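Q: Sequence first, predicted model second:
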Amino acid sequence: MIYLTRPSATLSLSRRGAGGEVLYNIDIGMRKILNLFFLLIILGTLYQYRAPLGKQFLLLRDNLGAFFAKTPCLEPMPYALGSFDPKFGISQKYFLDALAEAEAVWEKPFGKNLFIYTPADSSFDVLKINLIYDFRQQATSKLASLGIIVKNDRTSYDMLKAKFTALKAEYAAEKNAYDMQVADFNRKQQAYEAEVSFWNKKGGAPRQEYNKVEAERLALEAESKKLQAAQLRINNMVDEINALVVALNRLVASLNLSVDSYNTVNVSRGESFEEGVYTSDGTNREIDIYEFSSRAKLVRVLAHELGHALNLDHVDDAKAIMYKFNQGNNSTLTQADLAELNIKCQVK
């Protein structure tokens, strides 16, 4: 008896129908090939239109996020510590204790837990709080090291402006003198190198000429050290000027002064001065803290950004936690803060 084997990816005889006709089924191997073919077509189409589809996905995600967003205050908002820069010179415990104080600013008058620290929670909706060191804290630390305390008033602005004007003039004079000295040093060094090359080509210099060239070398070394010291002084002046610029521009904004912004020296910055920022893209929520001059200011800026995390807007009361500038000294909510909180938390 001869047994026939069927091809794995062809039509195979299955059974006869009632009228004796032959019925066929598509072989499993052929079905897999067809499924793979259609899958490749779908994937190719998605790849070709990935840009417009990606935009539509983000739009859908944002709309769904808004639709399913929880009303603030119904349950505590989980938060965790994100990036933490040690250049601030504080411990994580110090920062977390300040965060706990900032929580209490909102929770005590409201009579309910609004936030909860969940260090091990990695859920997508956990609020990440980051401590980021950049030019803002660098400027604050520089001024503090010089004994300069910046207050949010016109007197402080006038004092900083006077210091900035005097220091800028001193810097200009020092820089001009330094540039002239460097140019003179370079001429002397070129002459020295030419003289050394001349005598080396002759196989060496007589004792008298050698002593002369050696004296020139020692003089150049001494002058180079003086120039390095002058450069260090100028660099320190630049750091101080730039720190003053950061503080002055901040005061110009917070005091709403009709003056032009101050420019830094040898540095180009397009950033505005913000001590902290709350951001949300519909999926991730973060608070970035950039600058504080004291623990009280740290607690205040944390409380302000936690307010934004509760969807609170800025209020007009200059003493309020939710005022657009961190210029108040109080660590308690004002009536404007409470009114905004009650609106967002739907308290009647």
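A: Noted; the coordinates are in hand.

Q: going forward, measure contacts between C-alpha atoms and count neighbours the same way
A: Fine.

Q: what's the residue nearest to Lys175 when sequence neighbours are not counted in contact with, if anything?
A: Leaving aside its sequence neighbours, Lys175 sits nearest to Ile234 (Cα to Cα, 6 or more residues apart in numbering; 6.9 Å). Residues near Ile234 by Cα atoms under 8 Å, 6 or more residues apart in numbering: 171, 174-175.

Q: In TSV, list those along with distance to Met159, secondary structure and neighbour count.
A: Shown next, in TSV, are the contacts of Ile234 (distance: Cα to Cα, whole Å; DSSP: H, G, I helix; E, B strand; the rest coil; neighbours: other Cα atoms under 10 Å):
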residue	distance to Met159	secondary structure	neighbour count
Tyr171	18	helix	20
Glu174	23	helix	16
Lys175	24	helix	17
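
Q: Counting by contacts, list what the helix or strand harbouring Leu167 packs against.
A: Using DSSP states H and E, Leu167 maps to helix 154-201. If you count contacts as 3 or more Cα pairs under 8 Å, 6 or more residues apart in numbering; DSSP states H and E, helix 154-201 packs onto helix 207-254.

Q: Presented hereafter is structure B, for comparison with structure A:
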Amino acid sequence: MTSGIAKIIFFFTALLLAVIYLSLAGKHNPMLTPAATDPCSETLTLTVGEIDNRYAITETQLEEILAEVAALWSAAAGRQLVAVSDEGRVPVHLIYSEDQARSSLERQQNQRIESMRVELSVLEREYNQAQDRYDTRLDEYNDDARQLQSDVDVLQNWIRQLNAQGGFDEAQIKQLEDRQRQIEIRNRELDRRRILLSSEADELNRQQSYLNGRIAQKNSAIEEYNRTFSGTRRFTQGSYEWHGTQSSINVFHFNGLRELKLVLAHETGHALGIDHVENPTSIMYHLMGNQDLVNIRLSDEDRRALQEVCGFDQNLQ
């Protein structure tokens, strides 16, 4: 978007050319605005202009957003201050720029990071489930191993007692052989389970190593994203321009339809003759970043600025 500084450039034909650039911090000069003598004396009519086909937005979508912007300012004024019409005098153009290409890259990077988050969420869930299964099996194995050792100890004590009493009779020998055979079977089963647990532990280690690697990649992607795209941005996404009696709103880039609505609301404010305000959450603040994109609305400062420009006697809505 643009700042409030208006620049007058005189050509040989004495044509007046003035552009408000939101990216500048200077003051908007209402004397240079075409409707400055009585900016709210008539309805400001917007119309859909040219849309670069590289934008994934239709004329209908843009018209709907413009209608929402018109309703926003009109509600504050208590009358139809802004309207959308096929014959509107202020066309709104979506012009593809290098900034939009950068915004598209930002969106792609953001989608990539979100995709990585989703992947990591699945991997972490699968890893935790596998870890829980392993822990359960390991606890069961340890319980059975302790029980087997206890049974072996009992058997050895029994053998020592019988040896102390003179040895085994035939029935006791058969009993000993049966108990030893059961212990051997249980021991072989424990060995089999131990091998499986060892294999599971190796697989868990591989999963954890892969998971840690993917987490590191995600963190690296986030760091790169923050270095490249983080921070508040000036309203450089668009401008309100006029050439003689002709005016237009040009939008150069935006991240999604909600941000487009904020950009258009800001530029429409300039078209009404409103300068920047000081509240960071205001639509007419010179920086983008603290406004609520989910519920775009005028702040008290925006309303007061509108009242000052339009000279309303009544309280704004």
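A: The structure has been received and is ready for your questions. Values in this document were obtained by computation on a predicted structure and should not be read as measured data.

Q: Distance of Arg295 of structure 1 relative to Tyr178 of structure 1?
A: Distance, Arg295 of structure 1 to Tyr178 of structure 1, using Cα to Cα, to the nearest Å: 41 Å.

Q: So for these two, which sits in the more crowded spot?
A: Tyr178 (17 against 12; other Cα atoms under 10 Å).

Q: Closest to the centroid, which residue in structure 1?
A: Ile132 (6.3 Å; Cα atoms, centre = their mean).

Q: contacting residues around that residue?
A: 83-85, 288-290.

Q: The nearest residue to Ile51 of structure 2 once chain neighbours are set aside - how many residues pack around it?
A: Residue nearest to Ile51 of structure 2 in three dimensions, not counting chain neighbours: Leu94, with 4.7 Å by Cα to Cα, 6+ apart. Counted with other Cα under 10 Å, the neighbours of Leu94 of structure 2 add up to 24.

Q: can you check Ala221 of structure 2 too?
A: Ala221 of structure 2 has 17 neighbours, counted by other Cα under 10 Å.

Q: I'd like the distance between the residue nearest to it when sequence neighbours are not counted and Leu22 of structure 2.
A: Residue nearest to Ala221 of structure 2 in three dimensions, not counting chain neighbours: Ile113, with 6.7 Å by Cα to Cα, 6+ apart. Counting by Cα to Cα, the gap from Ile113 of structure 2 to Leu22 of structure 2 is 31 Å.

Q: same deal with Thr60 of structure 2?
A: Taking Cα to Cα as the measure, Thr60 of structure 2 falls 26 Å from Leu22 of structure 2.

Q: Trp158 of structure 2 now?
A: Distance of Trp158 of structure 2 to Leu22 of structure 2, given as Cα to Cα: 94 Å.

Q: and what of Ser41 of structure 2?
A: For Ser41 of structure 2, the distance to Leu22 of structure 2 - Cα to Cα - is 25 Å.

Q: out of those two, which sits in the more crowded spot?
A: Counting neighbours by other Cα under 10 Å for Ser41 of structure 2 and for Leu22 shows that Leu22 has the greater number, 29 against 11.

Q: isn't the more buried one right up against Glu241?
A: No. Between Leu22 of structure 2 and Glu241 no contact is recorded; they are 11.2 Å apart, counting by Cα atoms under 8 Å.
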